[in-house]
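>>> let's see this in three dimensions:
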Amino acid sequence: MSTDPKEGIEEAIAPMVFELARLSPLDPCWSCEGHLDPMGELWKTPKVWFYCDSIVAIRVLTASIQDLFLVRKLSAQWQIAAVYTGETGLDPMFSIQPCIQEGDGDTLRRLRKDSALISTHVNDLFRRHAGQFKASLR
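Reported below is the predicted structural model:
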């Protein structure tokens, strides 16, 4: 996903981008499927940046991703991080990304598999956690 319409969304991260876009109020704006450097080492991890003006939605998304890690479906822990966009960036922007920063081609394959798994489960988990959060407010 790029600001340049000629670039588009990279294939390995596209499912996560589309699933996050289905979760209101998340609005994906940039993504990367992860890349290796010329030596075959992990250079960039898979991630999706998105706008979100609801801290509750961030909390629910975080709980959803943690569920997958706690039941050992993910190879690495993933996090939701605030993204600094410069002095003029006033809209709340976040990133979903793995906590790992080093590795090789095998690591990247596992992280891409994680992103696909998150894509498969995030919608149902998000709705379940949102319902639990709402019920806890009563």
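
>>> CA only for contacts and neighbour counts going forward, please
OK.

>>> would you map the helices across this protein?
14-21, 55-70, 105-136 (DSSP state H).

>>> give me whichever of those helices is most buried.
Most buried of the helices of the chain by mean neighbour count (mean count of other C-alpha atoms under 10 Å) is helix 14-21; its value is a mean of 20.

>>> quick one, it and helix 105-136 angle?
20 degrees (axes from the mean of the first three to the mean of the last three C-alpha atoms, to 10 degrees).

>>> helix 14-21 to helix 55-70, inter-axis angle?
If you take the same axes, to 10 degrees, helix 14-21 sits at 140 degrees to helix 55-70.

>>> quick one: contacts of helix 14-21?
Here helix 14-21 makes contact (C-alpha atoms under 8 Å, 6 or more residues apart in numbering) with 26-28, 31, 48, 115-116, 118-119, 122-123.

>>> coming back round to it: Throw the helices of the chain into CSV and include distance to residue 36, thanks.
Formatted as CSV, the helices of the chain follow (distance: least, C-alpha to C-alpha, whole Å):
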stretch, distance to residue 36
helix 14-21, 18
helix 55-70, 24
helix 105-136, 7
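
>>> with respect to residue 93, which of those helices lies nearest?
Proximity to residue 93 (C-alpha to C-alpha) singles out helix 55-70 among those, at 10.6 Å.

>>> check which helices and strands the closest one sits against.
On a contact count with 3 or more C-alpha pairs under 8 Å, 6 or more residues apart in numbering; DSSP states H and E, helix 55-70 meets strand 78-82, helix 105-136.

>>> second input sequence below; structure requested for side-by-side comparison:
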Amino acid sequence: HASTEGVTHFIPIRAAGFLMQKELDYLAGAVSDPKRPFVVILGGAKVSDKIAVTQRLIEIADTLIIGGGMAYTFLKSQGRNIGHSLLDEENLSFAAEMINKAKTENKSLLLPIDHVIAEKFDPEDTRITSQVPDGWMG
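Purely as a prediction, here's the structure:
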């Protein structure tokens, strides 16, 4: 996306290509009539950007795997310590609601069980652990 989006501002006539149409058709089919088991991996930074997608996927997926920064909002909604990890505080109740919905509908909602943590953004100074202590971020 990032490598191609900017050029569209300089071209007067813009359209999606055949490959993009093929990908959209494939995704539409996967969502409307999924092969089972239907497993979805969803990640990114903010839960707020994916509320509608998460609500829809929890209805149709057999398993929903939450990763990336948004996983910390889900973990925090369960009372887990996330240190200084990314948190979408406004959507803690939404995360808890989705976890409960998965349970009541007999779906699997999987969250990370281990984390690469650091006290600051430094790729040379990280650790792998099952807990994110205070002052650290995952």
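
>>> what TM-score comes out when they're superposed?
Superposed pair, TM-score by TM-score structural alignment, normalised by the length of structure 1: 0.26. Supporting alignment: 60 aligned residues with a C-alpha RMSD of 4.5 Å.

>>> residue 51 of structure 2 versus residue 40 of structure 2, what's the distance?
Look at residue 40 of structure 2 and residue 51 of structure 2: by C-alpha to C-alpha, to the nearest Å, they are 15 Å apart.

>>> sorry, slip of the keys, the one I care about is residue 70 of structure 2.
Computed as C-alpha to C-alpha, the residue 70 of structure 2 to residue 51 of structure 2 distance reads 11 Å.

>>> still on that earlier bit, could you dump the helices and strands packed on helix 55-70 of structure 1 into a markdown table with distance to residue 14 of structure 1 added?
Putting those into a markdown table (distance: least, C-alpha to C-alpha, whole Å) gives the following:
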| stretch | distance to residue 14 of structure 1 |
| --- | --- |
| strand 78-82 | 17 |
| helix 105-136 | 9 |
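
>>> right, and the ones you listed - which one's nearest residue 95 of structure 1?
Taking C-alpha to C-alpha, strand 78-82 is the member of the helices and strands packed on helix 55-70 of structure 1 nearest to residue 95 of structure 1, at 5.2 Å.

>>> list the helices and strands that closest one packs on?
If contacts are counted by 3+ C-alpha pairs under 8 Å, 6+ apart, strand 78-82 of structure 1 sits against helix 55-70, strand 93-98.

>>> how about the strand or helix carrying residue 100 of structure 2: buried residues?
Secondary structure from DSSP states H and E places residue 100 of structure 2 in helix 92-104. Within helix 92-104 of structure 2, the residues that count as buried by 16 or more other C-alpha atoms under 10 Å are 92, 94-96, 98-99, 101-102.

>>> with adjacent residues omitted, what lies nearest to residue 130 of structure 1?
Once flanking residues are discounted, residue 130 of structure 1 sits nearest to residue 60: 6.0 Å by C-alpha to C-alpha, 6 or more residues apart in numbering.

>>> residues touching the one you found, list them.
Applying C-alpha under 8 Å, 6+ apart, one finds that residue 60 of structure 1 lies in contact with 126, 129-130, 133.

>>> what do you get for residue 56 of structure 2?
Per C-alpha under 8 Å, 6+ apart, neighbours of residue 56 of structure 2: none.

>>> could you check how far it is from residue 102 of structure 2?
As judged by C-alpha to C-alpha, residue 56 of structure 2 and residue 102 of structure 2 stand 12 Å apart.

>>> with residue 110 of structure 2 instead?
Applying C-alpha to C-alpha, the value for residue 110 of structure 2 to residue 102 of structure 2 is 10 Å.

>>> cool, residue 3 of structure 2 as well?
Separation of residue 3 of structure 2 from residue 102 of structure 2 (C-alpha to C-alpha): 36 Å.

>>> measure stretch 64-75 of structure 2 end to end?
Span of stretch 64-75 of structure 2 from end to end, C-alpha to C-alpha: 14 Å.

>>> hey, which helix is longest across structure 2?
Ordering each helix of structure 2 by length in residues (DSSP H) puts helix 18-32 first.
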